[in-house]
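> Give me the fold of what follows.
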Amino acid sequence: MQEYIQQNWLEGLGILTTLICVWLNTRQNIWGWFWAIVSSGVYGVIYWQFKLYSDMELQVVFIILSIYGWYQWLFGGKERTELPVTAMPTKFWVACSVIFLAFTLASGYMHSKYSDASLPYVDSALTAISLIAQWMMARKYLENWILWIGADFFYTGMYLYKGLYGTSLLYLLLLVLAMKGYQDWKKSQGLMLDL
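Coordinates of the predicted model:
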């Protein structure tokens, strides 16, 4: 019972900090990166408890990418200025596709063969998409939200299946926020192109 209460408390904290993070990201607010670091730390512990090892590893990378994103948003533009929203260059799509397939197959295989991971290939595929989407967000590529929409949809189902009902609801809310983020960033991109 104590473990259940601790897990639910942690899950509640993870939900709250993740919602703050994504809401701030949709608004292109730099403090979203701080909350990304906090929520990633909390969810790293939760995923370890539920044997979702790819997702646990993802949280460590998210912390690193959050530091990178924080820097990029402040100084990644021309002449070390604030980074604007842009479309992802076509040349990166092929590389991202190769990375997605390689990561999914390698991580899924390793976790299915050498650990007691639950849903190793699904978890690994969602981890790969999330890594790519987070890197795209750090670079302020508009299409990051499209990947997040797809990932959030499937994460909702996976967490529901695993009995993480609060986190499943969180990913349903993140799906809605990702749709809003796409619309808001697209508008800001259009405004910047009109200038």
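> make it CA atoms for all contacts and neighbour counts henceforth
OK.
> Go ahead and confirm residue 170 touches residue 15.
Yes. Contact criterion C-alpha atoms under 8 Å: residue 170 and residue 15 qualify, at 6.0 Å.
> and the helix or strand hosting residue 175, what other elements does it pack with?
According to DSSP states H and E, residue 175 maps onto helix 165-194. Packed against helix 165-194, as judged by 3 or more C-alpha pairs under 8 Å, 6 or more residues apart in numbering; DSSP states H and E, are the following elements: helix 2-26, helix 144-162.
> buried stuff in the longest one?
Of the residues in helix 2-26, those with enough neighbours to count as buried (16 or more other C-alpha atoms under 10 Å) are 7-8, 10-15, 17-26.
> Among the helices and strands packed on helix 165-194, which comes closest to residue 188?
Proximity to residue 188 (C-alpha to C-alpha) singles out helix 2-26 among those, at 10.8 Å.
> hmm, who's touching the closest one?
30-36, 38-40, 42-43, 46, 166-167, 170, 174, 177-178, 180-182, 184-185 (C-alpha atoms under 8 Å, 6 or more residues apart in numbering).
> so how far is residue 114 from residue 100?
As judged by C-alpha to C-alpha, to the nearest Å, residue 100 and residue 114 stand 21 Å apart.
> now the other sequence, so there's something to compare against:
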Amino acid sequence: MMKEIILQTTWQEWLGVVFSIFQVVLARYNNPKNYFFGIAGILLTLVVMFNSKLYAEFTLNIYYLVMSIYGLLYWKYGQHKDEIEISKTNTKEWGIVSLIVLSSFIIFYFSLSNFTDSDVPIWDSIVSAFAWAGMWLMAKRKLENWVLLNISNIISIPLMIHKDLYLYAILSIILFCVAISGYLNWRKILNNRQNA
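As a prediction, the model looks like this:
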């Protein structure tokens, strides 16, 4: 069984997963270079998700690509041409997050149900909705990005298994663990800065 899984796994899936692991580990350490690995992993993942008919995940990865480029520039230069620091999400931003989750879920579900051959429109839509919001917070260098990304990660695990994308299921487990560590690390950085 394991040998069959390994043999059926494409090189795009292998490299996409490896680059994605490097990306999230570097993000955990608050390193802006995480975006370079993220971009490489995203490009490979686009191929895998399209071929697996996970169209919301495919669209999500296009969004990841755009937000990774934006995040790289924002982390590096921010609004003041200095590197932006980690901060907490404020009330206005939580409103935007709620709007992103709700509107992206509705758009994805409607689109997948009516215009694609997706067999998992609800599942695919909910994973993508939380990931869209989480990635927006990460690009803004907000501590709570890890929470939203982990909601997406935990739901993504059975979805990837259902689609026989076992490496991406393993990646979701790894991302879940790293996101917990990332949240704790970013909170420590934020607390140290506030107490300095």
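> ok, back up a step: turn the helices and strands packed on helix 165-194 of structure 1 into CSV, columns for distance to residue 81 of structure 1.
Shown next, in CSV, are these (distance: least, C-alpha to C-alpha, whole Å):
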stretch, distance to residue 81 of structure 1
helix 2-26, 18
helix 144-162, 21
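> closest to residue 80 of structure 1 out of the ones you listed?
helix 2-26 (20.2 Å).
> and after the closest one, which helix or strand comes next?
Remark: after helix 2-26 of structure 1, the chain's next helix or strand is helix 32-49, criterion DSSP H and E.
> so where in structure 2 does whatever helix or strand comes next after that next one end up aligned?
Where DSSP H and E defines the elements, the next helix or strand beyond helix 32-49 of structure 1 is helix 53-75. Aligned using TM-score structural alignment, helix 53-75 of structure 1 spans residues 55-77 in structure 2.
> May I have the residues that are in contact with the residue sitting nearest the centre point of structure 2?
The residue lying closest to the centre of structure 2 (C-alpha atoms, centre = their mean) is residue 131, at 5.2 Å. With contact taken as C-alpha under 8 Å, 6+ apart, residue 131 of structure 2 is in contact with 60, 148-149, 151-152.
> just residue 60 of structure 1 next, same as before
40-41, 44.
> Out of those, which end up buried?
So, by 16+ other C-alpha under 10 Å, the buried ones in the contacts of residue 60 of structure 1 are 40-41, 44.
> What is the nearest of those residues to residue 76 of structure 1?
Closest approach to residue 76 of structure 1 among those (C-alpha to C-alpha): residue 40, at 23.0 Å.
> Could you find the closest non-adjacent residue to that closest one?
If you skip the residues right next to it in sequence, residue 40 of structure 1 has residue 59 as its closest partner in space, 4.8 Å away by C-alpha to C-alpha, 6 or more residues apart in numbering.
> Please say which position in structure 2 residue 164 of structure 1 maps to.
Residue 164 of structure 1 maps onto residue 165 in structure 2, by TM-score structural alignment.
> wait, which of the contacts of residue 131 of structure 2 is closest to residue 195 of structure 2?
Nearest to residue 195 of structure 2 among these is residue 148, at 26.2 Å by C-alpha to C-alpha.
> which residues touch that closest one?
130-131, 133-134.
> Could you report the separation of residue 75 of structure 2 from residue 56 of structure 2?
Where residue 56 of structure 2 is concerned, residue 75 of structure 2 sits at a distance of 27 Å (C-alpha to C-alpha).
> No more questions from me, cheers.
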